[in-house]
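Colleague: With the sequence up front, the predicted model follows.
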Amino acid sequence: MIGFAKLLWHPGAAEMAHVELPSTGARIAFLLASFAIVLLFEAAFPLFSYGRSDRMRNIGRNAAITVIFVGVNLLLSPLSPLAAQWTLDAKFGLSHWLGLSPLNQLLLGIIGLDLFAYFAHVSMHKLGWMWRFHRMHHADRFVDVTTTFREHPGETLWRIGWHIAGVFVFGTPAWVLVTYLTLSALNAQFEHANIRLPERLDRWLRLVFVTPNMHKMHHSRHQPETDSNYSNLLSIWDRLGGTYNRGPRFAELRYGLDGFDDPEKQSLRGLLKMPFMRDWGRVDARPDDKSDRSAPPPVLPWP
């Protein structure tokens, strides 16, 4: 933390070629700790009460996918710091061209990288071939904190490509990149969590951040609802992009995708091969306006 404070308040700190960053192990341990805390909140204040056996099977699948997700990220982890180091050495990107202070580099980096994350997410819904990768995430019928990293390796590559592009455009230093990715991962766990915030608190928080109530709409089976609330950390992008939706009526909310509920598609093997199965789902493999509303909703434990 002392090193981080120096970066913010010492004018010459931004020009340091080598900044001490938290180790990969420390970052993983931190995220695991936050994951455990969110699980406790889900147990204490659940939004939906799921059947125990179904949820445990789903947690097992999501845990296996999370292991793959972490492995792919570790394998590709050198790419982003290399991009950040190149922008520093070449004095490339808006941060360097504008001569920003470390504090302004932090603000620009978080805002800019989050904008690119929004573009990446929208593109996965609009490009048919990318949607086939992204639908693994949306096919989850039991959205909770374990859904956070339920991401196909092909989607991971796409997202990493976009934030590397953001590093180049904004000249993002490595310490800003690590800060943003950590905040993004923390909020992703929070927004997928099977909890519901008091409406007033949620309304205030979503003026700036993506909240659980806001993001739940994005996991609806109903396509107009699925194609909304794409923002990653900051909620402003949906407001500016015309993709903002105030939030779901929880008693009517159904998670998942039509045509993807059967055991074969929900198995680990089925999820991994999902992008390559053109005959799965609708003609264009997208959620349909006429979602199946016949299945009973999960039980709401409290209004």
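Modeller: The structure has been received and is ready for your questions. Numbers count the residues shown, from 1 in each chain.

Colleague: can we go C-alpha only for contacts and neighbour counts from here?
Modeller: Fine.

Colleague: can you give me how far stretch 57-66 is from the chain middle?
Modeller: For stretch 57-66, the separation from the chain centroid amounts to 17 Å (computed by Cα atoms, centre = their mean, to the nearest Å).

Colleague: Can you point out the buried residues in it?
Modeller: Neighbour counts over stretch 57-66 (16 or more other Cα atoms under 10 Å) mark 58-59, 61-63, 65-66 as buried.

Colleague: Redo those residues as a markdown table? Include secondary structure.
Modeller: Shown next, in a markdown table, are the buried residues of stretch 57-66 (DSSP: H, G, I helix; E, B strand; the rest coil):
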| residue | secondary structure |
| --- | --- |
| Asn58 | helix |
| Ile59 | helix |
| Arg61 | helix |
| Asn62 | helix |
| Ala63 | helix |
| Ile65 | helix |
| Thr66 | helix |
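
Colleague: okay, pairing it with this:
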Amino acid sequence: MESLLNYFETIPSHHRAFIIAGGLTFFWLLEGIMPLFGKPYKKWQHAIPNIFFTITTILVNLPLAFLLLQCSDWVVVNDFGILNWLPEMPRWLYVILGLFLMDLIGAYLPHFIEHKIKPLWMVHLVHHTDHNVDTTTANRHHPLESVIRYFFTLIGFLIIGSPIGIVMLYQSLSVVATQFNHANIKLPKRIDTMLSYVVVSPDMHKVHHHYRLPYTDSNYGNIFSVWDRLFGTFMAMDTDDIVYGVDVFPDEKKNGHIGELLKQPFQKYDKPTMEAEK
């Protein structure tokens, strides 16, 4: 466990790039073998805006990485944060607890907040207006959301008092987990259900991408599914009934255009509120 943390404390940039590109390639190929939805769509054309936003996310995160390192030094020197206030524990338990806390405070709660505060929801909409959710959707985030998410992560990092090794480990696991649960793959129902008791499975997360409430406001989990079940935000739905997108921005052509997506957070709704599905 110590060697694992040591590796992620100094993980080279090209290794992180390999994790992103490798996971994307693997799940992209898997989608062709065992697709969830047989609906035909131009996969390469669909991927263009999503890859663009993946690149912008990387470009936003790279120059801000020094903040994580500075915070890491600060929490260690000042013995600050939840992990530093707990009694001494085995290293493996320390790492697992750190990952769970990062998932709760740095991912689940920010995602929940983004859905509840309208200006943040408008920025987050870019992720939801994808009409053909697949593994490339995982990093389809407006550059403003990349900044917002980064600072949520930073705040979570300070609260938890996590060393940089756990943060880098969590972020690496998060990349692969989101590529997996967004992937357009069809697992055997029993396996998907069993997985969903521990981690966010593809079927579980696809419910979150249904175009209407209350399903859009459910299944906020990033890696671990326990938070949705614990806080009552878990919902299930037959995947055959899922329709991707958001009802207030229904134009699929515009939602696949980079320029339109960059402007989307600043546009008004086509109608005042989203109506809950009966």
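Modeller: Alright, I've got the coordinates. Given the structure is predicted, the values throughout are model-derived calculations rather than measurements.

Colleague: now the buried residues of stretch 57-66 of structure 1 as JSON lines including distance to Tyr180 of structure 1?
Modeller: Putting those into JSON lines (distance: Cα to Cα, whole Å) gives the following:
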{"residue": "Asn58", "distance to Tyr180 of structure 1": "29"}
{"residue": "Ile59", "distance to Tyr180 of structure 1": "27"}
{"residue": "Arg61", "distance to Tyr180 of structure 1": "28"}
{"residue": "Asn62", "distance to Tyr180 of structure 1": "24"}
{"residue": "Ala63", "distance to Tyr180 of structure 1": "24"}
{"residue": "Ile65", "distance to Tyr180 of structure 1": "23"}
{"residue": "Thr66", "distance to Tyr180 of structure 1": "20"}
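
Colleague: how many neighbours does Ile96 of structure 2 have?
Modeller: 13 (other Cα atoms under 10 Å).

Colleague: do Thr243 of structure 1 as well
Modeller: 16.

Colleague: next one: His124 of structure 2
Modeller: Neighbours of His124 of structure 2 using other Cα under 10 Å come to 23.

Colleague: and it, what pairs with it in structure 1?
Modeller: In structure 1, the residue matched to His124 of structure 2 (TM-score structural alignment) is His134.

Colleague: Can you list the buried residues in the host helix or strand of that match?
Modeller: Using DSSP states H and E, His134 of structure 1 sits within helix 128-138. The neighbour-count check on helix 128-138 of structure 1 (16+ other Cα under 10 Å) flags 130-138 as buried.

Colleague: mean deviation of that helix from structure 2?
Modeller: For helix 128-138 of structure 1, the mean deviation from structure 2 after alignment is 0.4 Å (mean Cα distance after the TM-score superposition for structure 1).

Colleague: helix or strand right after that helix?
Modeller: Following helix 128-138 of structure 1 toward the C-terminus (DSSP H and E): helix 153-170.

Colleague: What is the corresponding segment of structure 2 for the next helix or strand after that next one?
Modeller: For helix 153-170 of structure 1, the following helix or strand on the C-terminal side (DSSP H and E) is helix 174-192. Mapping helix 174-192 of structure 1 onto structure 2 (TM-score structural alignment) gives residues 164-182.

Colleague: Mean distance between the matching stretch and structure 1 after superposition?
Modeller: Mean deviation for stretch 164-182 of structure 2: 0.6 Å (mean Cα distance after the TM-score superposition for structure 1).

Colleague: distance of Tyr197 of structure 2 from Glu31 of structure 2?
Modeller: 23 Å (Cα to Cα, to the nearest Å).

Colleague: who has more neighbours, those two?
Modeller: Glu31 (18 against 14).

Colleague: Now which residue in structure 1 aligns to that one?
Modeller: Mapped onto structure 1 by TM-score structural alignment, Glu31 of structure 2 lines up with Glu42.

Colleague: Thanks a lot, see you next time.
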